[in-house]
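**Q** Got a predicted model here, sequence first, then my questions.
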Amino acid sequence: MSADRIALKGLRARGRHGVLPAERELGQEFVVDATLFLDTAPAAATDDLTRTVHYGELAEALVKVVEGEPVQLVETLAQRLADVCLAYEPVLAVEVSVHKPAAPIPLPFDDVIVTIERSRP
């Protein structure tokens, strides 16, 4: 795998994911970090956006998933986000973290984060 990376950190979107009915009804903010692993040399050599990943389009696609069909588990949401990243042809692997800072935990905490790594078969 290439050592080149494109990272999108702190992407915020409102979603209705969770096990509890209130989470589904009211929704909450989710924060997404995605690091794409790819070879950026072809894009750099040609200065051609079509040979890399347009991170603006990626951000829009990821937000659409977060704002879309609710799931119970953050793990499921992370997998769906990883699938979006891997759909870009140059991407060899991805690391996705989904933060749920308003998770319904009745104790003081900073964040809940699920991080997954996925690669092309």
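**A** Here it is on my side, so go on.
**Q** Please make it C-alpha for all contacts and neighbour counts, starting now.
**A** OK.
**Q** neighbouring contacts of the one helix or strand residue 96 maps to?
**A** Here residue 96 sits within strand 91-99, counting by DSSP states H and E. The list of residues contacting strand 91-99 from outside it, by Cα atoms under 8 Å, 6 or more residues apart in numbering, reads 1, 30-39, 53, 74, 77-78, 81-82, 85-86, 111-120.
**Q** Buried members of the residues you listed into ChimeraX, please.
**A** In ChimeraX syntax, the buried subset of the contacts of strand 91-99 is picked out as below (16 or more other Cα atoms under 10 Å):
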select :30,31,32,33,34,35,36,37,38,39,53,74,77,78,81,82,85,86,113,114,115,116,118,119
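**Q** quick one: which of the contacts of strand 91-99 sit in strands?
**A** Secondary structure from DSSP state E places 30-38, 113-119 of the contacts of strand 91-99 in strands.
**Q** ok, second structure coming up, stack it against the first:
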Amino acid sequence: MDFLDEIALTGLTVFGRHGVYDHEREYGQEFTVDLRLRLALEQAAATDDVNDTVHYGELAQNVAAVVAGEPVNLIETLAERIAVVALEDLRVQNVTVTVHKPHAPISLSFADVAVTVHRTRTPDGLEDITA
């Protein structure tokens, strides 16, 4: 069995205007994104060339554009959009995306609210690999 390597980008914090409530869209808030990309990295290690791997600086910019972009009601939708962006690089076989909303409008004390999606590339497109 071939094992895939991993690139992790964690703690990417971007201001966005996502949420069900009008005030969330009007005032906005920070969202934090964690990504885990699984892909083969042997070629990049052998060539020592950034062109043979996912450029995580460019990935961060692309993900930030999604978070700062068109508002959605649910962080589930936001996580899905981010997963699609991560899988645009055909070398990425699967991705785990967690979107944190630490300032969610909850009237109780809490540390964080987060949604995690897992997506994998299939011959027919993408598949949700959560059980």
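**A** Arrived safely. These numbers come from a predicted model, not from an experiment.
**Q** rewinding a little: show me the two of the ones in strands among the contacts of strand 91-99 of the first structure that sit farthest apart.
**A** Pairwise distances across those peak at 25.6 Å for 30 and 38 (criterion: Cα to Cα).
**Q** which residues touch residue 79 of the second structure?
**A** Taking Cα under 8 Å, 6+ apart as the criterion, residue 79 of the second structure is in contact with 97, 98, 99, 115, 116, 117.
**Q** Give me the distance between it and residue 44 of the second structure.
**A** With the distance defined as Cα to Cα, to the nearest Å, residue 79 of the second structure ends up 27 Å from residue 44 of the second structure.
**Q** now swap in residue 58 of the second structure and tell me
**A** Counting by Cα to Cα, the separation of residue 58 of the second structure from residue 44 of the second structure is 16 Å.
**Q** In terms of packing, which of those two has more residues around it?
**A** When residue 58 of the second structure is set against residue 44 and neighbours are counted by other Cα atoms under 10 Å, the residue ahead is residue 44, at 14 against 10.
**Q** Not including adjacent chain positions, what is the nearest residue to that one?
**A** On the basis of Cα to Cα, 6 or more residues apart in numbering, the spatially nearest residue to residue 44 of the second structure that is not a chain neighbour turns out to be residue 52, at 4.7 Å.
**Q** The one you found contacts residue 43, correct?
**A** Yes. Residue 52 of the second structure sits in contact with residue 43 when judged by Cα atoms under 8 Å, with a separation of 6.2 Å.
**Q** quick one: which of the two has more around it?
**A** residue 52 (16 against 12).
**Q** which residues does the more buried one contact?
**A** Applying Cα under 8 Å, 6+ apart, we find residue 52 of the second structure in contact with 41, 43, 44.
**Q** and the gap between the second one and residue 96 of the second structure?
**A** The one in question is residue 43 of the second structure. Residue 43 of the second structure is 22 Å from residue 96 of the second structure, where distance means Cα to Cα.
**Q** what's the answer for the last one, then?
**A** Spatial separation of residue 44 of the second structure from residue 96 of the second structure under the definition Cα to Cα is 21 Å.
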